[in-house]
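*Asks:* fold the following, please.
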Amino acid sequence: MRTIDDEERRARLARRHGLLTGLPDAAAATRAMTVLHATEAATVHLSLWARVPGITVADVDAALYDDRALVKQLAMRRTLFVFPRDLLGAAWGSAATRVAVQQRKQLAKWVVEAGLAADPDAWIDHACAEVLAALADGVPRTTRELRALVPTLEGRIQRGTPDKRWSGEFPIAAWVMTTLGAEGRVLRGPNAGHWRLNKPSWVRSDHWLRDAEPAWPEDKGYAELVRRWLATFGPGTEADIVWWLGATKTIVRRALADIGAVEVGLHPSPRSGTPPTGWVLPDDVDPVDPVEPWAALLPTLDPTVMGWKERAFYLDPADTPYLFDTNGNAGNTAWWGGRVVGCWVQDEDAVVKVLLRHDIGSEGAAALDAEAERLTAWLDGVRIVNVYASPQMKGAALG
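*Replies:* So this is what the prediction gives:
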């Protein structure tokens, strides 16, 4: 069994993630990453900025809303992602369905607790049918606009407990739309606000994607997701794939067998000291050449930093409390030579600043400063507000 050391894993990451030489366009970059995180709207644009030389905000929006080569879909770990269009069928039949079942069950519970109906499934079916009817004319509409057309969506539910700052009574509309979205019956259409803000309008899937593939069988869908993941992130451990996919070990082991994945050895983790087993695609066993040092500034929840659960080969574990929140969500990160070495923030004038956690020498510092200047120019005065800001980012803001 061949061993793939950490240096080679970083070389694979640099080449395959478009961080060394770049990728030609938004669709190619998204396929290279399998999917892009989209929980924060700005992440999509900034992830593509880091990988596609010369890309503009208009280019990203065109790929999402005009060409529709890229589509936002709730899937793995109940997270919103941007999928390349040809991967949607696999997701709809597997990870998205898993989330949809969970979402519908939770929604049914809230319907009963709020006293909206004694038969929650019938209530949900009725509400969903009304929404789909309201969208039948093909006009994208926000949740607020749909509430005006579909009175059923005005039903209110209690979220949280009084001790929570975000608790209160809210219209049920958002959770009906989330359920429909997870089921693949509606999609997020054109953004109704600034590109850096998540204000989607909704469209019917059968209108937005008239020639979309239907949902794949579950086992084939999971196998395709794992195959794409290995092409992007391999080698990775079973634990990495289970975490990223939001599925079970049984599902992952079956998918690995279905695609003929090959075992390889990896370097021991700092915690266990035991060499773990990794997996690669059957045609991806051969060594890859080393790469020259490279610099990158990646946004909050970028797919590179969020690709693995076990991150020691590119992240000093001592940095985790500073660069990730307590749920494992990454803030902005600064990279040098295939390792996370700090983060980046913006000052009050929207100028990007790099905050290092390690001494990387003058060459590395100069390369990251050049990236900061490039990103500052690209943002052109736009300040990004992050929901998932890391403790180091918050400390800089407070300072």
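*Asks:* can we go C-alpha only for contacts and neighbour counts from here?
*Replies:* Will do.
*Asks:* what count of nearby residues applies to S201?
*Replies:* By the measure other C-alpha atoms under 10 Å, the count of residues near S201 is 20.
*Asks:* and V82, what does it touch?
*Replies:* Contacts for V82 (C-alpha atoms under 8 Å, 6 or more residues apart in numbering) come out as T30, V35, L36, H37, A38, V44, L70, V71, K72, Q73.
*Asks:* just to be sure, the first one is in a helix?
*Replies:* If I follow you right, that is T30. Yes - using DSSP: H, G, I helix; E, B strand; the rest coil, the assignment for T30 is a helix.
*Asks:* one more to line up against the first:
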Amino acid sequence: MHRISDEQRRIRLGRRHLLAPSVRAGSPAAVADALVALHATDAATVFLSACARLTDPSVQAVEQSLYEDVTLVRLLSMRRTLFAVSAELAPYVDVSTARAIAIKERRTLLSHLKEDANGLDETWLAEAEESVLAALAARGSATGSQLSADVPALRTKITVFPGKKYETVQGVATRVIRLLAADCRIRRDRPRGSWTSSQFRWTVSEPWPALSPIEARAELARRWLLSYGPATESDLKWWTGWTLGDVRKALSAVGAEEVELDAGTGYVANGDTAPEEPLEPWAALLPALDPSAMAFADRGFHLTEEHSAALFDRSGNVGPTVWWNGHIIGGWAQRADGEIVWRLLTDPGREAAAAIAAEASRLSGWVAEARFTPRFRTPLERELTA
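*Replies:* As a prediction, the model looks like this:
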């Protein structure tokens, strides 16, 4: 069995995640493919993750990829989380993970409609969806509020969990729009406001080509191993949200090779066992929910356990992190006046301090006047902005 040390894992991460200056990418879609998928729960995270890895960081380049060229698309997928993936990979993500989520979302809404006293059913839902598509075709793009004004069905309210102590009345507009997006019949268009806004407009889209679920899971696993391997079954299960059985079938389908790690065993893509040359020293300021930190269930090779409490919230969401040569060594934040501030949880030396300051300056340069706050706030990020 080949052995891959933690040091080699950090070298791989720096190179394959495009974090060292010499390996940065030229396009947002290339960044997404290098990481397989970018977290998109926070609108700003897509831009911050992509620009941290671009040779020439640019809000306009990411916006063009998302809204004009559509080489980068948002999908509700792994772990029922919103991700941005390249248009090339989107069909595989859709079939391997997003389809099951869309089916469950539809089943849940139909159950709530059936329980409501108005007697709404699948026919009503189908007619409402078609009306939304017709309104979008007429407008080109629209916000949820505009669609509700155009489509009376979206102004319907239903009683959820009737007769129970947590009974509540909800509007259906967000649920219906969410279903259409999950089915890839509509997609998120430019938001109202700046690139940090999550108040998206919507536009008509086309469903992705049908693939074999087995083929789709295998391809997603192969790409994930090339980006994150060596990694464990638990890491892949955590990242995808698949069952352990599906994880093992996908690993077998791609001929994943078992390797010895400094702690336990892991897997790499077939033939991907050769040692890699070290990179130049590098620093990075990565945003909350960035994949380089979030994609692993076991982060021991790049994060000291005692630092987790400061950098993660209680649900396991990572905040903005400071990296040095593959180690997470601190956190950063943007204050209300736009200043980028950071705190190191260990002393990495003068060279690292200078590189981190340079990255903070680079970040401030392209962010300019924009302001953003992570949706899931962590103890250190809160302290830095207090």
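*Asks:* and which of the contacts of V82 of structure 1 is nearest V57 of structure 1?
*Replies:* For V57 of structure 1, the nearest member of the contacts of V82 of structure 1 is V44. The distance, counting by C-alpha to C-alpha, is 9.9 Å.
*Asks:* which stretch of helix or strand covers the closest one?
*Replies:* Take DSSP states H and E as the rule and V44 of structure 1 turns out to sit in helix 41-49.
*Asks:* list the buried residues of the next helix or strand along the chain from that helix.
*Replies:* Sequence-wise, the next helix or strand downstream of helix 41-49 of structure 1 (DSSP H and E) is helix 57-61. By neighbour count, with 16 or more other C-alpha atoms under 10 Å as the criterion, the buried positions of helix 57-61 of structure 1 are V57, V60, D61.
*Asks:* strands along the stretch 51-200 of structure 2, start to end?
*Replies:* Taking DSSP state E, counting those that start in this stretch as the test, the strands found in the stretch 51-200 of structure 2 are 72-76, 82-86, 157-160, 168-171, 186-191, 200-204.
*Asks:* adding distance to L133 of structure 2 as columns, could you present those strands in a markdown table?
*Replies:* Written out in a markdown table, the entries for the strands of the stretch 51-200 of structure 2 read as follows (distance: least, C-alpha to C-alpha, whole Å):
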| stretch | distance to L133 of structure 2 |
| --- | --- |
| strand 72-76 | 18 |
| strand 82-86 | 22 |
| strand 157-160 | 20 |
| strand 168-171 | 19 |
| strand 186-191 | 8 |
| strand 200-204 | 7 |
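*Asks:* I'd like to know which of these is closest to L109 of structure 2.
*Replies:* Between L109 of structure 2 and the strands of the stretch 51-200 of structure 2, the shortest separation by C-alpha to C-alpha is 9.6 Å, and it involves strand 157-160.
*Asks:* that closest one - contacts with which helices or strands?
*Replies:* Based on contacts counted as 3 or more C-alpha pairs under 8 Å, 6 or more residues apart in numbering; DSSP states H and E, the elements that strand 157-160 of structure 2 packs against are helix 99-115, strand 168-171.
*Asks:* what about 6 Å?
*Replies:* In this structure, strand 157-160 of structure 2 packs against strand 168-171, with contacts taken as 3 or more C-alpha pairs under 6 Å, 6 or more residues apart in numbering; DSSP states H and E.
*Asks:* show residues contacting the strand it packs on.
*Replies:* Strand 168-171 of structure 2 is contacted from outside by T156, K157, I158, T159, V160, using C-alpha atoms under 6 Å, 6 or more residues apart in numbering.
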